[in-house]
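**Q** Mind looking at a prediction? Sequence and model below.
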Amino acid sequence: MITGSIVAIVTPMTESGEVDHVSFGELVERQVTSGTSAIVSVGTTGESSTLSVSEHTEIIRRTIEVVAGRVPVIAGTGANSTSEAIHLTRAALAAGADGALLVTPYYNKPPQEGLYRHFRAVAEAVDIPQYLYNVPGRTGCDMLPSTVARLSEIPNIVGLKEAAGDLDRVRELVALELADFALYSGDDSTACASMLAGFHGNISVTANVAPEAMARMCAAALEGDAEAASEIDANLVGLHSALFAEPNPIPVKWALAEMGLMPGGIRLPLVELDEWHHEDVRAALRSASLLA
């Protein structure tokens, strides 16, 4: 089981919107050498929704190439069409990914039985470890713990990224005591509390800019050292908030560009961070000692 800080890595782009593979390789290397436990490639933070299928699979391959076996690579392969999710997951397996992260189908709002059959169909079609991803604030669809419990019985469905940001939901999932099933926070602001409550790690946006601190915070929380984990997290609270001043990944891409780690490109319909938020993000970076 993968534990600790898992980064949902951005996909750097030039100002004209082309994927910047050189900067991407440098960002991946920075994560590996900073203690990040695994990398989610082309998830929501990686702008999967604006990438072509060929770009999608190429970025997965590039991630695997740079990582060179040092940490697991989990590919984002979710879609609101079951056949498309199967296609993307097969492509991730062919590229050499260690696992696939599949978001609940967005926009079409399937009921719980539809969610169960969707994820079961992908799992039966592609023999790769698969992680469910529940983020109702973005998809308009909430996968309930009872459905997670049903899906956990499928052998290659091995975990869940829960991003509702609700600690009651966290406690409900922990109480299920699902055997050999990983529970990850997908909400940086509640990740520390979630791990102290029994989650196994955090799939993080904040780790893009503060990988070392997030790795230390997750390690302390998983060891049950609430004081140390909370102290580290306190220095990151501003980032957890500022990086969601506008829809992800707008703020985090701007922050990484401000740090000089990549160019500032982003694809429509997303746009660059509004100037109104610039100083707030800079202040959060300074508070975390990431910007002079």
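**A** Happy to help now that I have it.
**Q** When you work out contacts or count neighbours from here on, use the C-alpha atoms and nothing else.
**A** Fine.
**Q** all helices in the stretch 51-200 of the chain, in order from the N-terminus.
**A** For the stretch 51-200 of the chain, the helices defined by DSSP state H, counting those that start in this stretch cover 53-67, 82-95, 112-125, 136-139, 145-151, 167-175, 188-196.
**Q** With respect to burial, which of those scores highest?
**A** The highest average neighbour count among these, using mean count of other C-alpha atoms under 10 Å, belongs to helix 188-196 at a mean of 24.
**Q** about what we covered before: reformat the helices of the stretch 51-200 of the chain as CSV; add distance to Leu236.
**A** Conversion of the helices of the stretch 51-200 of the chain to CSV gives the following (distance: least, C-alpha to C-alpha, whole Å):
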stretch, distance to Leu236
helix 53-67, 26
helix 82-95, 32
helix 112-125, 34
helix 136-139, 22
helix 145-151, 29
helix 167-175, 19
helix 188-196, 9
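**Q** Which one, of these, ends up nearest to Met259?
**A** Counting by C-alpha to C-alpha, Met259 lies closest to helix 188-196 out of the helices of the stretch 51-200 of the chain; the figure is 20.1 Å.
**Q** related to what we said a few turns ago, ok, which of the helices of the stretch 51-200 of the chain comes nearest Glu272?
**A** Relative to Glu272, the nearest member of those by C-alpha to C-alpha is helix 136-139, separated by 19.3 Å.
**Q** who touches that closest one?
**A** 104-107, 109, 142-143, 163-164 (C-alpha atoms under 8 Å, 6 or more residues apart in numbering).
**Q** With stretch 264-275 instead?
**A** With C-alpha under 8 Å, 6+ apart as the test, stretch 264-275 has contacts from 12-18, 50, 246, 250-251, 253-254, 257.
**Q** out of these, which are buried?
**A** Neighbour counting over the contacts of stretch 264-275 (16 or more other C-alpha atoms under 10 Å) leaves 12-14, 246, 250-251, 253-254 as the buried ones.
**Q** Now stretch 159-169: buried residues?
**A** In terms of neighbour count (16+ other C-alpha under 10 Å), stretch 159-169 has its buried residues at 159-165, 169.
**Q** how long is that stretch end to end?
**A** Stretch 159-169 has its terminal residues 15 Å apart, counting by C-alpha to C-alpha, to the nearest Å.
**Q** Likewise for stretch 15-29?
**A** 22 Å.
**Q** in that stretch, what counts as buried?
**A** If you call a residue buried by 16+ other C-alpha under 10 Å, then stretch 15-29 has these buried ones: 19-21, 23-25, 27-28.
**Q** Got another one to weigh against that:
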Amino acid sequence: MRGVWTAIITPFDQHGNLELSTFKALLKNQKEAKATGVITCGTTGEAATLSETEKKTLIQIALEELEGSQTKVMAGTGTNNTAETLELSKWAFQQGVHGLLLVTPYYNKPTQTGLEKHFLNIADKVNCEIMLYNVPGRTAVSLTAETIIKLAGHPNITSLKEASGNLAFLSEIKNQLILANKKLDLLSGDDALFLPSLAVGTTGVVSVASNLFPRRMTAIQKAFEAGNHQKAKELHQFYYPLFRDLFIETNPAPIKFALSYAGWCKNILRLPLVTISLTSQKKLIQSLKMCKIKSNARAAL
């Protein structure tokens, strides 16, 4: 798994229902930008408040809209219930997704043994590429480097979205993979650490910001891999105010506000999430203007 994977939002209408016409427009933008892929039904897609039927609808539409393009579809099928995760993962694989994003089970706080068994249960029964998703700030549990190395031995477990925000931990994983002679693609789960993480061996990013500017995010990686580190650094610094402020409050509230400002979607979330405060809105608008994001422009960036 390489490149820029957009953690795509789920747009809602004024009644709180899926707004599929907007979802299709967002997918078209990703396709035209030649983003590596989109991830549906993840954290940024408000998976926690989507029904199973809604998740399936979003996955199917993404597959239909991106069919024949170079932009792949990954489905967020992870839950804190192994049996439910397995059933949704089987279904998504049958529909033709490129991969599965499996978050570490949340709330029930499994041990490392429990985490290992959870992921292997899916990997053994679904012959599809799996991206592990480590995000301890949301799940109250973190995969250890040792557990990650064990899981990397499975042929279907091919990548890890590392969203702890800890570059030292990312370096530790990379070091242990080298020592164990195992391969696992590591992707940053934090836009602000995208460029720094490339320097320690990641192969891409699962990005929130690329909902707004997928071409620019791809340009950062292309510049870095071409050895043009100065250009990569300049792009990173230019967009850093947004990398920072898209997490000014709980994701995805800031990116939904930003996309609404830019004319892409309505600023509507499902409870218990709410729109960002007026103070945060003012700060985010300032950063959007600094990064040349125009109001209601639907710019292809």
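**A** Sure, I can see it. Predicted model, so just to flag it, every value in this text is computed and none were measured.
**Q** Pick the one among the buried residues of stretch 15-29 of structure 1 closest to Tyr184 of structure 1.
**A** Checking the buried residues of stretch 15-29 of structure 1 against Tyr184 of structure 1 by C-alpha to C-alpha gives Val28 as the nearest, at 20.5 Å.
**Q** In this structure that closest one contacts Glu65, no?
**A** No. Val28 of structure 1 lies out of contact with Glu65 (C-alpha atoms under 8 Å); the separation is 9.9 Å.
**Q** if we can go back for a sec, return the closest of the buried residues of stretch 15-29 of structure 1 with respect to Glu84 of structure 1.
**A** Taking C-alpha to C-alpha as the measure, Val19 is the one of the buried residues of stretch 15-29 of structure 1 closest to Glu84 of structure 1, at 22.4 Å.
**Q** sorry, back to before: of the contacts of helix 136-139 of structure 1, which is the most crowded?
**A** Most neighbours among these, by other C-alpha atoms under 10 Å: Thr104, with 26 neighbours.
**Q** ok, now how distant is the residue of structure 1 most remote from its centre from Leu273 of structure 1?
**A** Note on structure 1: the largest separation between a C-alpha and the mean C-alpha position, by C-alpha atoms, centre = their mean, falls on Ala292 (27.3 Å). Shown here: Ala292 of structure 1 relative to Leu273 of structure 1, a distance of 20 Å by C-alpha to C-alpha.
**Q** likewise His118 of structure 1?
**A** For His118 of structure 1, the distance to Leu273 of structure 1 - C-alpha to C-alpha - is 35 Å.
**Q** sorry, back to before: how about TSV for the buried residues of stretch 159-169 of structure 1, with distance to Ala229 of structure 1 added?
**A** TSV is the format used below for those (distance: C-alpha to C-alpha, whole Å):
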residue	distance to Ala229 of structure 1
Gly159	23
Leu160	22
Lys161	20
Glu162	20
Ala163	20
Ala164	21
Gly165	18
Arg169	21
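**Q** Let's see which of these end up in strands.
**A** Per DSSP state E, strands hold the following members of those: 159-162.
**Q** Looking at those, which is nearest Leu261 of structure 1?
**A** The closest of these to Leu261 of structure 1 turns out to be Lys161 (C-alpha to C-alpha; 27.1 Å).
**Q** how about Ala219 of structure 2, what's its match in structure 1?
**A** Ala219 of structure 2 is assigned Arg216 in structure 1 as its aligned equivalent, the criterion being TM-score structural alignment.
**Q** Relative to Val158 of structure 1, how far out is that match?
**A** In this structure, Arg216 of structure 1 and Val158 of structure 1 are separated by 24 Å, where distance is defined by C-alpha to C-alpha.
**Q** doesn't Val158 make contact with Pro129 of structure 1?
**A** Yes. Under the criterion of C-alpha under 8 Å, Pro129 of structure 1 is in contact with Val158, at a separation of 6.2 Å.
**Q** now the strands for structure 1?
**A** Chain-ordered strands for structure 1, with DSSP E as the definition, fall at 4-8, 38-41, 73-76, 99-103, 130-134, 157-162, 182-185, 201-204.
**Q** Next, format the ones you listed as CSV and append distance to Ala210 of structure 1.
**A** Output for the strands of structure 1, formatted as CSV (distance: least, C-alpha to C-alpha, whole Å):
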stretch, distance to Ala210 of structure 1
strand 4-8, 10
strand 38-41, 14
strand 73-76, 19
strand 99-103, 22
strand 130-134, 23
strand 157-162, 20
strand 182-185, 17
strand 201-204, 10
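**Q** So which of these is nearest Ala193 of structure 1?
**A** Closest to Ala193 of structure 1 of the strands of structure 1 is strand 182-185 (C-alpha to C-alpha; 9.5 Å).
**Q** okay, and that closest one goes to which residues in structure 2?
**A** Mapped onto structure 2 with TM-score structural alignment as the criterion, strand 182-185 of structure 1 occupies residues 185-188.
**Q** can you give me how far the matching stretch is from the chain middle?
**A** Going by C-alpha atoms, centre = their mean, to the nearest Å, the spacing between the C-alpha centre of stretch 185-188 of structure 2 and its chain's C-alpha centre is 11 Å.
**Q** For it, give me every contacting residue.
**A** Taking C-alpha under 8 Å, 6+ apart as the criterion, the residues outside stretch 185-188 of structure 2 that touch it are 1-2, 158-163, 194, 197, 201-206.
**Q** farthest pair in the residues you listed?
**A** Spatial extent of the contacts of stretch 185-188 of structure 2 (C-alpha to C-alpha) is set by the pair Thr158 and Phe194 at 19.2 Å.
**Q** Tell me, how many residues neighbour the closest residue to Asn248 of structure 1 other than its chain neighbours?
**A** Nearest non-adjacent residue to Asn248 of structure 1, counting by C-alpha to C-alpha, 6 or more residues apart in numbering: Thr45, 6.3 Å away. Applying other C-alpha under 10 Å, we find 24 residues neighbouring Thr45 of structure 1.
**Q** which residues does the corresponding residue of structure 2 for Thr45 of structure 1 contact?
**A** Counting by TM-score structural alignment, Thr45 of structure 1 lines up with Thr44 in structure 2. Contacts here follow C-alpha under 8 Å, 6+ apart; on that basis Thr44 of structure 2 touches 7-10, 208, 251-252.
**Q** With neighbour count added, can I get those in JSON lines?
**A** Shown next, in JSON lines, are those (neighbours: other C-alpha atoms under 10 Å):
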{"residue": "Ala7", "neighbour count": "26"}
{"residue": "Ile8", "neighbour count": "29"}
{"residue": "Ile9", "neighbour count": "26"}
{"residue": "Thr10", "neighbour count": "29"}
{"residue": "Val208", "neighbour count": "27"}
{"residue": "Asn251", "neighbour count": "17"}
{"residue": "Pro252", "neighbour count": "25"}
